[in-house]
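1. Next come a sequence and a model predicted from it.
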Amino acid sequence: MTTNEYRQDFPILQTKINDEPLTYLDNAATSQKPQAVIDAMADFYAHGNANVHRGVYTLAAQATDRYEVVRDQVAQWLNAARREEVFFTRSTTDSLNWVVQTYGEQFVTAGDEIVVTVMEHHSNLVPWQQLAHRKGATLKYIGLTADGQLDLADARKQITAKTKVVAVAQASNVLGVTNPIKQLAQIAHAQNAILVVDGAQSIAHMAVDVQDLDADFYAFSAHKIYGPTGVGVLYGKYDLLSQLTPAQFGGEMISDVDWQTTEFAAIPERFEAGTPNICGVIGLGAALTYLQSVGLDTAQAIEQRLTKQLLTGLIAMPGITVYGPESPELHGPVVAFNVDNVHAHDIATGLDLAGVEIRAGHHCAQPLMRYLHVNATVRASVGLYNNSDDVDRLLTALESVKEFFES
């Protein structure tokens, strides 16, 4: 029995599924929450609930302070140059749509190019696709190398003097690869384009330094990093943010409203219209504190060991196709695969009977599925609370499911 001292921090892992121990391997979709996050959110509603940036009474001031402390936490986590470069949204999807609705609407014109990769999640593809349709711009794609990594040589061909935006995931939610963000930033900036980074699949698994990456915008969701759903983060370079008109209007994003004109509040408040998800932001702060206490290096070591065990087991199993690099050194904690002649959903249903929870489908990446010539894949993804027993249960259950369909 392989233990993991962090499992006890996550109460849901005591749950049974179909009378079997819960083996949760769908961390790429959402992570489970430690008790520290659950407690912080319950404490806010029980003892600290008030609206932020409004009241002068004690409870409101305390709520505002707690909310703003998390902004500082996030700015430090990302190594933003200043705290004003961070503001809160509903999700990664919301953040990326915000960039499209502000920067895209203001600066992309007919004849411009928008460059994405074939591995993008729909959240970092569909908004740009729709913007291109509205503006008469051209949407272009960077392809992959034979082992599923981003093709930098193709990136240099696709990004031209006409390119206005390059939008890319830092890590793929299917292929498990980490993309060369710094090099892409250099290529994009040499053509006077901006770089928009989807950090949903990387934020919990690696150190992120937006200044070192030279990303112009960087988006992620709290629920991918052991925090609650309903909270997203968008980082943007201050000089860029200062040029943008808010995407939403209403309470608390204003400085002064007259009969016919409005003066907006300072950055970042001007981009946070209405009452935010205060409790969710506090939950994000608790999640960052928790992960910091574990240590990102410790979490990475756990995930790398388990990814190697999972890849090795799958590659050794006849009739299995693994997507993305087979080398554990090149493969992050997301592993997509298929079983010959068995639909991914059938595999997932069989694994669920054994208490093994994985994802099956197109993973909100249908163009990538077409690129790979498949309709769907099975996807297992590990987190810091998983252990080798989880991987063993997956591999054992997978053998049984394969035998059932083969017979």
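-> Noted; the coordinates are in hand.
2. From now on I want contacts and neighbour counts done on CA atoms only, so please keep to that.
-> Will do.
3. just checking, Arg379 touches Ala336?
-> Yes: using CA atoms under 8 Å, Arg379 is in contact with Ala336, at 4.2 Å.
4. so what sits against both of these two?
-> Taking CA atoms under 8 Å, 6 or more residues apart in numbering as the criterion, Arg379 and Ala336 both touch Val174.
5. the more surrounded of the two?
-> Arg379 (29 against 22; other CA atoms under 10 Å).
6. hang on, that one in a strand?
-> Yes: assessed with DSSP: H, G, I helix; E, B strand; the rest coil, Arg379 lies in a strand.
7. and the gap between it and Val334?
-> 7 Å (CA to CA, to the nearest Å).
8. which residues are in contact with both of these two?
-> Val174.
9. got another, please set it beside the one above:
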Amino acid sequence: MKIVDTLVTSSAQQTTTVPGIGQFRADFPILDIKVDDKPLIYLDNAASSQMPQAVIDCLVRYQKTQHANIHRAVHYLSNLATQEYEAARCKLQNFIGAREDREVIFTSGTTDSINLVMHGYGRKFIQRGDEIILSELEHHSNIVPWQMLAEERGAHIRVAPINDAGELLVEEYEKLFNSKTRFVALSHVSNALGSINPIKRMIAIAHQHDVPVLIDGAQAAPHLKIDVQDLDCDFYAFSAHKMCGPTGIGILYGKAHLLESMQPFKGGGDMIASVSFEKTTYNEIPYKFEAGTPPIAAAIGFGAAIDYLEQIGLDAIADYEHELLLYASEQIRMIPGVKIIGDCPDKVAVISFVIDGIHPHDVGTLLNQEGIAVRTGHHCAQPIMQRFNVAATSRASFSFYNTKKEIDALVAGIRSVQKVFAQ
């Protein structure tokens, strides 16, 4: 399939080579809806991206022709569902470059994956006085579980700082390591700012101290090519719903020897080898961590989303989204009274901004009246808001199905919001 198309963009009327806008935008039926009789301009992709028709069709096909429980029966539908479910696992293995498919565990999403590691690894190996390193860029889901563990175990959290551009200070991070450091948990990309952390370097620093590293990849996997072997991370987590897939499904990658050393997070069916009232023995990985009936349709849909993204190409997606980011940043910087928060050079297509004298919730409400969907609030990243001394921001986040014309509409919308409050 041809993945490069020519688009005449926005008011500038520039001709730009972009990945598939002419054909791939049409794959998303939700983009055709109207909001108050105005075209939907969906710029909240960092929260959840939209699903293409190919993924929707996959979900419907499963429900109509494949639905059954997996791993538990020998009949036709169960065998078919099991094959599709495990095929999705293999697609994700290949997508992230894992050595083995058993290193890929299906979870309900990034938050569930992080909690699995906290319970399965942290509660087994973290002791009183031990230290866990996080960063100021973390989402609450990569802060709160470790705080819970620290409180329970008598461990301590240490935090790597960032600068005014939203970049993590690697030298300061390195200074946090000592003989008590037992674990590191870092975001690959900040959900609030879009900053891309130099995680390969940071993982190497941790490994010099024999400390395992978990990477929250929820915001990276939709935009960047991930190779867990090249990164040498010990754990990597991300969710389907930010990368054209269904909600309620994600994965945890873990190095096999670490997963084998961990205790199960949840008990129940399919995570056991044998059960008696005297003793239970656990199943092999990954099944040891997949108790109960999983979200089978969602997992298969996740596999379809991976197929779809790989058909376009992650490099092509990254290039085009970077083009959108540069264009949007330039246009928003030109608006008096608007400030971009976390304006570092190495980031994905996320722009958080504040407008002088106007609360972000009012910004979001008025933009919605123009059909423009942005996220407002603290973005489940209150420490970042505190770092920049703001209560909240408005966040526009772009995907490969967005256009420069939509960015022009966002800029016009911001100016209209300012006019309302100037009256």
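-> Structure received. Note that the coordinates shown come from a computational prediction; the quantities given were computed from them, not determined experimentally.
10. overall similarity of the pair, as a TM-score.
-> TM-score for the superposed chains, counting by TM-score structural alignment, normalised by the length of the first structure: 0.98, backed by 405 aligned residues with a CA RMSD of 1.0 Å.
11. what about the aligned residue in the first structure for Phe398 of the second structure, how many residues close to it?
-> Per TM-score structural alignment, the equivalent position to Phe398 of the second structure in the first structure is Val382. Counted with other CA under 10 Å, the neighbours of Val382 of the first structure add up to 26.
12. Quick check: Val382 of the first structure touching Glu303?
-> Yes: in terms of CA under 8 Å, Val382 of the first structure counts as a neighbour of Glu303; the distance is 6.2 Å.
13. In the first structure, what range does stretch 194-211 of the second structure match?
-> Counting by TM-score structural alignment, stretch 194-211 of the second structure falls onto residues 176-193 of the first structure.
14. Go ahead and name everything in contact with that stretch.
-> With CA under 8 Å, 6+ apart as the contact definition, stretch 176-193 of the first structure has outside contacts at 148-150, 152, 155-156, 159-166, 169-172, 194-195, 202, 212-215, 324-325, 330-336.
15. Might you report the residue contacts of the residue nearest the centre of the second structure?
-> Centrality entry for the second structure: nearest residue to the mean C-alpha point is Ala218, 1.7 Å, by CA atoms, centre = their mean. Contacts for Ala218 of the second structure (CA under 8 Å, 6+ apart) come out as Thr110, His188, Val189, Ala237, Phe238, Ser239, Lys242.
16. likewise Glu68 of the first structure?
-> Glu68 of the first structure neighbours (CA under 8 Å, 6+ apart): none.
17. Quick one: map it onto the second structure.
-> Correspondence of Glu68 of the first structure to the second structure, assessed by TM-score structural alignment: Glu86.
18. looking at the contacts of Ala218 of the second structure, which has the most residues close by?
-> The most crowded member of the contacts of Ala218 of the second structure, judged by other CA under 10 Å, is Ser239 (31 neighbours).
19. Quick one: map that residue onto the first structure.
-> Aligned counterpart of Ser239 of the second structure in the first structure: Ser221 (TM-score structural alignment).
20. do the same with Ala349 of the second structure
-> Checking TM-score structural alignment: Ala349 of the second structure goes with Pro333.
21. ok, now which ones touch that match?
-> Counted by CA under 8 Å, 6+ apart, Pro333 of the first structure has contacts Gly176, Glu303, Gln304, Leu306, Thr307, Ser381, Val382, Gly383.
22. try 10 Å this time
-> Taking CA atoms under 10 Å, 6 or more residues apart in numbering, we find Pro333 of the first structure in contact with 27-28, 171, 173, 175-177, 201-202, 205, 300, 302-308, 310-311, 380-383.
23. next one: Thr145 of the first structure
-> Asp151, Leu152, Ala153, Asp154, Gly324, Pro325.
24. 6 Å - rerun?
-> Thr145 of the first structure makes contact with Asp151 under the criterion CA atoms under 6 Å, 6 or more residues apart in numbering.
25. Compute the distance between it and Asn179 of the first structure, please.
-> Counting by CA to CA, the gap from Thr145 of the first structure to Asn179 of the first structure is 12 Å.
26. Ok, Glu68 of the first structure next?
-> Glu68 of the first structure is 31 Å from Asn179 of the first structure, by CA to CA.
27. again with Asp214 of the first structure
-> When distance is defined by CA to CA, Asp214 of the first structure is 14 Å away from Asn179 of the first structure.
28. go on, Ser31 of the first structure?
-> Note on Ser31 of the first structure: its distance to Asn179 of the first structure, by CA to CA, is 22 Å.
29. Between these two, tell me which one has more neighbours.
-> Using other CA under 10 Å as the criterion, Ser31 of the first structure and Asn179 rank with Ser31 on top: 24 against 17.
30. ok so, going back, got the contacts of Ala218 of the second structure as CSV, with distance to Val8 of the second structure and secondary structure columns?
-> Below are the contacts of Ala218 of the second structure laid out as CSV (distance: CA to CA, whole Å; DSSP: H, G, I helix; E, B strand; the rest coil):
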residue, distance to Val8 of the second structure, secondary structure
Thr110, 37, helix
His188, 33, coil
Val189, 31, strand
Ala237, 37, strand
Phe238, 34, strand
Ser239, 33, strand
Lys242, 27, coil
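31. Need the max-distance pair from the residues you listed.
-> Spanning the widest gap among the contacts of Ala218 of the second structure are His188 and Lys242, at 14.3 Å by CA to CA.
32. where does His241 of the second structure land in three-state SS?
-> coil.
33. The one 3 residues further on too?
-> Following three-state DSSP, Cys244 of the second structure is assigned to coil.
34. cool, and the one 3 residues further on?
-> Each residue gets one of three states, and Thr247 of the second structure gets coil by three-state DSSP.
35. Please tell me I have it right and it contacts His241.
-> Yes: with contact defined as CA atoms under 6 Å, Thr247 of the second structure reaches His241; the gap is 4.8 Å.
36. how much space is there between the match of Ala349 of the second structure and Gln186 of the first structure?
-> To Gln186 of the first structure, Pro333 of the first structure is 27 Å away according to CA to CA.
37. Could you do His343 of the first structure as well?
-> 41 Å.
38. Using the centroid of the first structure, identify the residue furthest from it.
-> Within the first structure, the residue lying farthest from the chain centre (CA atoms, centre = their mean) is Trp259, at 41.2 Å.
39. Report the contact partners of the counterpart of it in the second structure.
-> Following TM-score structural alignment, the counterpart assigned to Trp259 of the first structure within the second structure is Phe277. Shown in contact with Phe277 of the second structure (CA under 6 Å, 6+ apart): no residues.
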